[in-house]
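**Student:** The following comprises the amino acid sequence and a computationally predicted model.
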Amino acid sequence: MNILKDKADCLIMDNFEKKINFNMRKKTIASVTQEGWQEIPHVSYIYEADATKFYEEFRKLKASGRYKRDISFNTLLLRVIVEGIKAAPQLNAEIRYNTFLISGRVTIKEKININMPVLLPGGEMMTVNLRDMGGKSLEAMTEQIEGIKEIIKNCDMERSLLKVGLKDSLRKLHQGKVIEVAGRGLGMVIGHRKTEEGSSVKKNGSLLDREALDQGTITVSNLGAAVKGTKGRIGLLDIIPPQVCAIGIGVLQEESRVYLVEERETRVGIRKVIPFTIAFDHRALDFGEVAPFINRLEAVFNNPAVIRNW
């Protein structure tokens, strides 16, 4: 009797299936991530930073009233990553590789244009391009991030992505990728009006320009900004072609650790720890190129007074 009842319940639940068509945001994510996993041999390393002294320095900086804008801890961490990229410029690059000929080329980019996922009004994620982060002060970085977040509140993300996608398709067509462009064009036409129910993305709002949605030179994802009050580490990240590296910032958490007090003296205590995940394309990079990035971050966290000059 119970078995029949359980089966009946299953049949009833089947009648309540909910099918959700991909909107332009999900189509974009699906396309670039699938391409990345098909082409790129991913390697992932987790660096755990003792950020105790760094966090104390941040609080002093906030209390000093030095900046006109409210500098967030997440923006400060983004600036730390920029410092690491400057020390390891090979991470800020793109790769061109021919599998048949086993030949490739890595081009190191001068400007650090960071692709960063941000929260849309309804809780969805969308990646935007923070341009020239290597040439900006901490306050200028804050201004750019706040500006993009403000625009997103009133933008029509579907139309923005469609506009950028059409331009990108023309670029791929120029490269001779006819079949790929044909499939992409068909996908844009079929069902592009069918979006998720309850989506808070505004219709007929402002459009984000290509610069805000275009491909950057490296991707940085901040898990700590999305899931506050939890513990966790990012195990692996998507690398978006032709980028060669993606960096994930984990949640700031307190842990019991052995730490160095003086040159040869250690103690056990509660420390603030931030896990950073570095995923890289093994065709373009190995740990020799990644090590300077980690070493620079370690230097900043051990001597956080340097942030006063940012």
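**Tutor:** Arrived safely, thanks for sending.
**Student:** use CA for all of it now, contacts and neighbours both
**Tutor:** Will do.
**Student:** Residue 269: what's it in contact with?
**Tutor:** Counting by C-alpha atoms under 8 Å, 6 or more residues apart in numbering, residue 269 makes contact with 256-259.
**Student:** want to throw those into a markdown table with distance to residue 224 and secondary structure?
**Tutor:** As requested, those are exported to a markdown table (distance: C-alpha to C-alpha, whole Å; DSSP: H, G, I helix; E, B strand; the rest coil):
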| residue | distance to residue 224 | secondary structure |
| --- | --- | --- |
| 256 | 20 | strand |
| 257 | 21 | strand |
| 258 | 24 | strand |
| 259 | 23 | strand |
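**Student:** for comparison:
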Amino acid sequence: MALTRSTHFGIARKIVSNMTAESWEQIPHAGLVYEPEVTAFLAECKKLNEGCTDKSKKITINTVMIKVICEGLKAAPKMNAHLEFNRKLVRGCLHEFDHVDVSMPALLPNGEMMTLNMHDMGNKTLTEMTEAINDSLRRAKNTDLNEVMFEVSLDNTLQGLK
């Protein structure tokens, strides 16, 4: 994932960011749940798999949703960014990227959940996305995840100590 642009906050954005962070800490929040009517959407998703007998090649609703998210991020590139803000220093920067990477939850064969980081999904077709997801799941299935988690934990600890 290559960085395409970094924009440092000007004074106006610093003020708004600082006030937003303060409000987030001090003011009670309310949530909203919206349940859209997706019958037609699901019917279109079902059509994608008509005539497909190979279960590994079927396009899942998760894959379609990832495609929808990727297309949305490509249409609004400022949303495909990392926001960095240090409230104590009142400094911030928006880092925009050229690739759309997606993290998705996956259920492993042993029943545990794992987050898969799927790289450059914005340039893939639905079929390519399905193949990439299946390949990641296959690799996770054939990996000693306890050893991987130990290595990640050790690396995070060492980075924190630096």
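**Tutor:** Alright, I've got the coordinates. Just so it is clear, the structure is predicted and the values come from calculations on it, not from any experiment.
**Student:** And the contacts of residue 269 of structure 1, which of them are buried?
**Tutor:** Among those, not one is classed as buried by 16 or more other C-alpha atoms under 10 Å.
**Student:** closest to residue 137 of structure 1 among the residues you listed?
**Tutor:** residue 259 (31.5 Å; C-alpha to C-alpha).
**Student:** pretty sure the closest one contacts residue 266?
**Tutor:** Yes: when contacts are counted by C-alpha atoms under 8 Å, residue 259 of structure 1 is listed as touching residue 266 (5.5 Å).
**Student:** Spatially central residue for structure 1, please.
**Tutor:** Centroid check for structure 1 by C-alpha atoms, centre = their mean gives residue 221 as the closest residue, at 2.8 Å.
**Student:** Check the gap between that residue and residue 128 of structure 1 for me.
**Tutor:** Relative to residue 128 of structure 1, residue 221 of structure 1 is positioned 11 Å away (C-alpha to C-alpha, to the nearest Å).
**Student:** Equivalent analysis for residue 59 of structure 1, please.
**Tutor:** Using C-alpha to C-alpha, residue 59 of structure 1 is found at 28 Å from residue 128 of structure 1.
**Student:** Tell me the helix or strand right after the longest strand seen in structure 1.
**Tutor:** As assigned by DSSP state E, the longest strand anywhere in structure 1 is strand 266-281. Per DSSP states H and E, strand 266-281 of structure 1 leads on to helix 287-302 as the next helix or strand towards the C-terminus.
**Student:** what does that next one correspond to over in structure 2?
**Tutor:** Following TM-score structural alignment, helix 287-302 of structure 1 has no partner segment in structure 2.
**Student:** mind listing the helices in structure 2 by residue range?
**Tutor:** All helices of structure 2, identified by DSSP state H, fall at 11-26, 39-47, 61-75, 126-141, 145-161.
**Student:** Can you add mean neighbour count and distance to residue 99 of structure 2 and give those helices back as CSV?
**Tutor:** CSV is the format used below for those (neighbours: other C-alpha atoms under 10 Å; distance: least, C-alpha to C-alpha, whole Å):
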stretch, mean neighbour count, distance to residue 99 of structure 2
helix 11-26, 13, 25
helix 39-47, 12, 25
helix 61-75, 16, 9
helix 126-141, 16, 14
helix 145-161, 11, 24
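**Student:** Output those in CSV; the columns should cover distance to residue 95 of structure 2.
**Tutor:** Output for these, formatted as CSV (distance: least, C-alpha to C-alpha, whole Å):
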stretch, distance to residue 95 of structure 2
helix 11-26, 15
helix 39-47, 33
helix 61-75, 14
helix 126-141, 25
helix 145-161, 21
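**Student:** looking at those helices, which is closest to residue 54 of structure 2?
**Tutor:** When the helices of structure 2 are compared by C-alpha to C-alpha, helix 126-141 sits nearest residue 54 of structure 2, at 12.2 Å.
**Student:** check contacts around the residue mapped onto residue 141 of structure 2 from structure 1.
**Tutor:** Matched by TM-score structural alignment, residue 141 of structure 2 corresponds to residue 153 in structure 1. For residue 153 of structure 1, the contacting residues are 120-121, by C-alpha under 8 Å, 6+ apart.
**Student:** wait, residue 132 of structure 1 sits on residue 113?
**Tutor:** Yes: Residue 132 of structure 1 is in contact with residue 113 according to C-alpha under 8 Å; the separation is 5.2 Å.
**Student:** Look at the two and report which has more neighbours.
**Tutor:** Each of residue 132 of structure 1 and residue 113 has its neighbours counted (other C-alpha atoms under 10 Å); residue 113 has more, 23 against 15.
**Student:** Settle this for me: that one is touching residue 130, isn't it.
**Tutor:** Yes: using C-alpha under 8 Å, residue 113 of structure 1 is in contact with residue 130, at 5.6 Å.
**Student:** For residue 105 of structure 2, find the nearest of the helices of structure 2.
**Tutor:** helix 61-75 (9.9 Å).
**Student:** Can you tell me what sits against that closest one?
**Tutor:** The contact list for helix 61-75 of structure 2 (C-alpha under 8 Å, 6+ apart) reads 42, 45, 79-80, 100, 102, 121-122, 125-126, 129-130.
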